[in-house]
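1. sequence unavailable; structure follows:
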């Protein structure tokens, strides 16, 4: 009986709610950025932000707003679109996969359910073309 109630509750909740709302997404973003800074394949892109705390905070807030708005929350994303944000970075397929792995690792560390992880993965795949090699 409990399993059915839990499954029904998950199905009715938005992805935003299942990720813990704004606070949960903010914690996930913090962990994802930390994972990126430790990942040998992509850390060179992220480590310079350690010396730019205001810029890093702004990037994190934009990321929280972007993902909150796109997952059913009430946040309004006011940042640039994905192609404009990533223009000139020439992000490779390998780097994109490493970034996705870091995101999934953060979701695992927060014990996010499998269905929610699948939804996040689908969102990441949908953004791939607008981010890579721009």
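-> That came through fine. This structure is a prediction, so every number in the text was calculated from the model and none was measured. Residues are numbered from 1 along each chain as shown.
2. going forward, measure contacts and count neighbours with C-alpha atoms only.
-> Noted.
3. can you pull the contacts of the closest residue to residue 66 other than its chain neighbours?
-> Computed as Cα to Cα, 6 or more residues apart in numbering, the closest residue to residue 66 that is not its neighbour in sequence is residue 77, at 5.1 Å. By Cα atoms under 8 Å, 6 or more residues apart in numbering, residue 77 lies in contact with 62, 65, 66, 69.
4. in addition, the following structure is provided for comparison:
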């Protein structure tokens, strides 16, 4: 199999760097959220940031085709009652794209992740 076919056939999990790469992305993402004036107060309230980081990592690992399991809440139940605005949602997506870029994820893969995250909008915004 040629290199191109191998890359094409790999899962998003593989393209994100498997568990280690996704854990780096999760750490960077949370760091970005805590520095983001639009959403930092929501994240600063989190009591157990290590558990949140593990949940984000597990969520992305499983959701991107990797092994393991995710024991956290689903997107709708996580965000229900938070009254998240469209502006906050887009700002969080910007944080995610910046985290991916900082972690060296190539543009086509960043776009793929953006599509996945955008598809969750109805489970996050104003629920």
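-> Structure's in. What do you need? Note that the structure is a prediction, hence the values are computed from the model and not measured.
5. got a TM-score for the two of them?
-> In this superposition the chains share a TM-score of 0.92, using TM-score structural alignment, normalised by the length of the second structure; 126 aligned residues with a Cα RMSD of 1.3 Å.
6. from residue 130 of the first structure, how far out is the residue nearest to residue 66 of the first structure?
-> Residue 77 of the first structure sits 17 Å away from residue 130 of the first structure, going by Cα to Cα, to the nearest Å.
7. that older thread, just the element for the aligned residue in the second structure for the residue nearest to residue 66 of the first structure, please.
-> When the second structure is aligned by TM-score structural alignment, residue 77 of the first structure is paired with residue 70. Residue 70 of the second structure is part of no helix or strand, with elements assigned from DSSP states H and E.
8. same question, residue 58 of the second structure
-> Assigned by DSSP H and E, residue 58 of the second structure belongs to helix 49-63.
9. contacts for the next helix-or-strand element following that helix?
-> Remark: after helix 49-63 of the second structure, the chain's next helix or strand is helix 75-79, criterion DSSP H and E. For helix 75-79 of the second structure, contacts defined as Cα under 8 Å, 6+ apart pick out 120, 123, 124, 125, 127.
10. which of the residues you listed sit farthest apart?
-> 120 and 127 (11.7 Å; Cα to Cα).
11. residues contacting stretch 85-104 of the second structure, please?
-> 21, 24-26, 28-29, 32-33, 36, 38-39, 107, 110, 114, 117-118, 121, 124-126.
12. still on that earlier bit, of the contacts of helix 75-79 of the second structure, keep whichever come out buried.
-> The neighbour-count test (16 or more other Cα atoms under 10 Å) applied to those identifies 124, 125, 127 as buried.
13. residue contacts, the alignment partner in the second structure of residue 67 of the first structure?
-> In the second structure, residue 67 of the first structure lines up with residue 60, judged by TM-score structural alignment. Residue 60 of the second structure makes contacts with 13, 22, as judged by Cα under 8 Å, 6+ apart.
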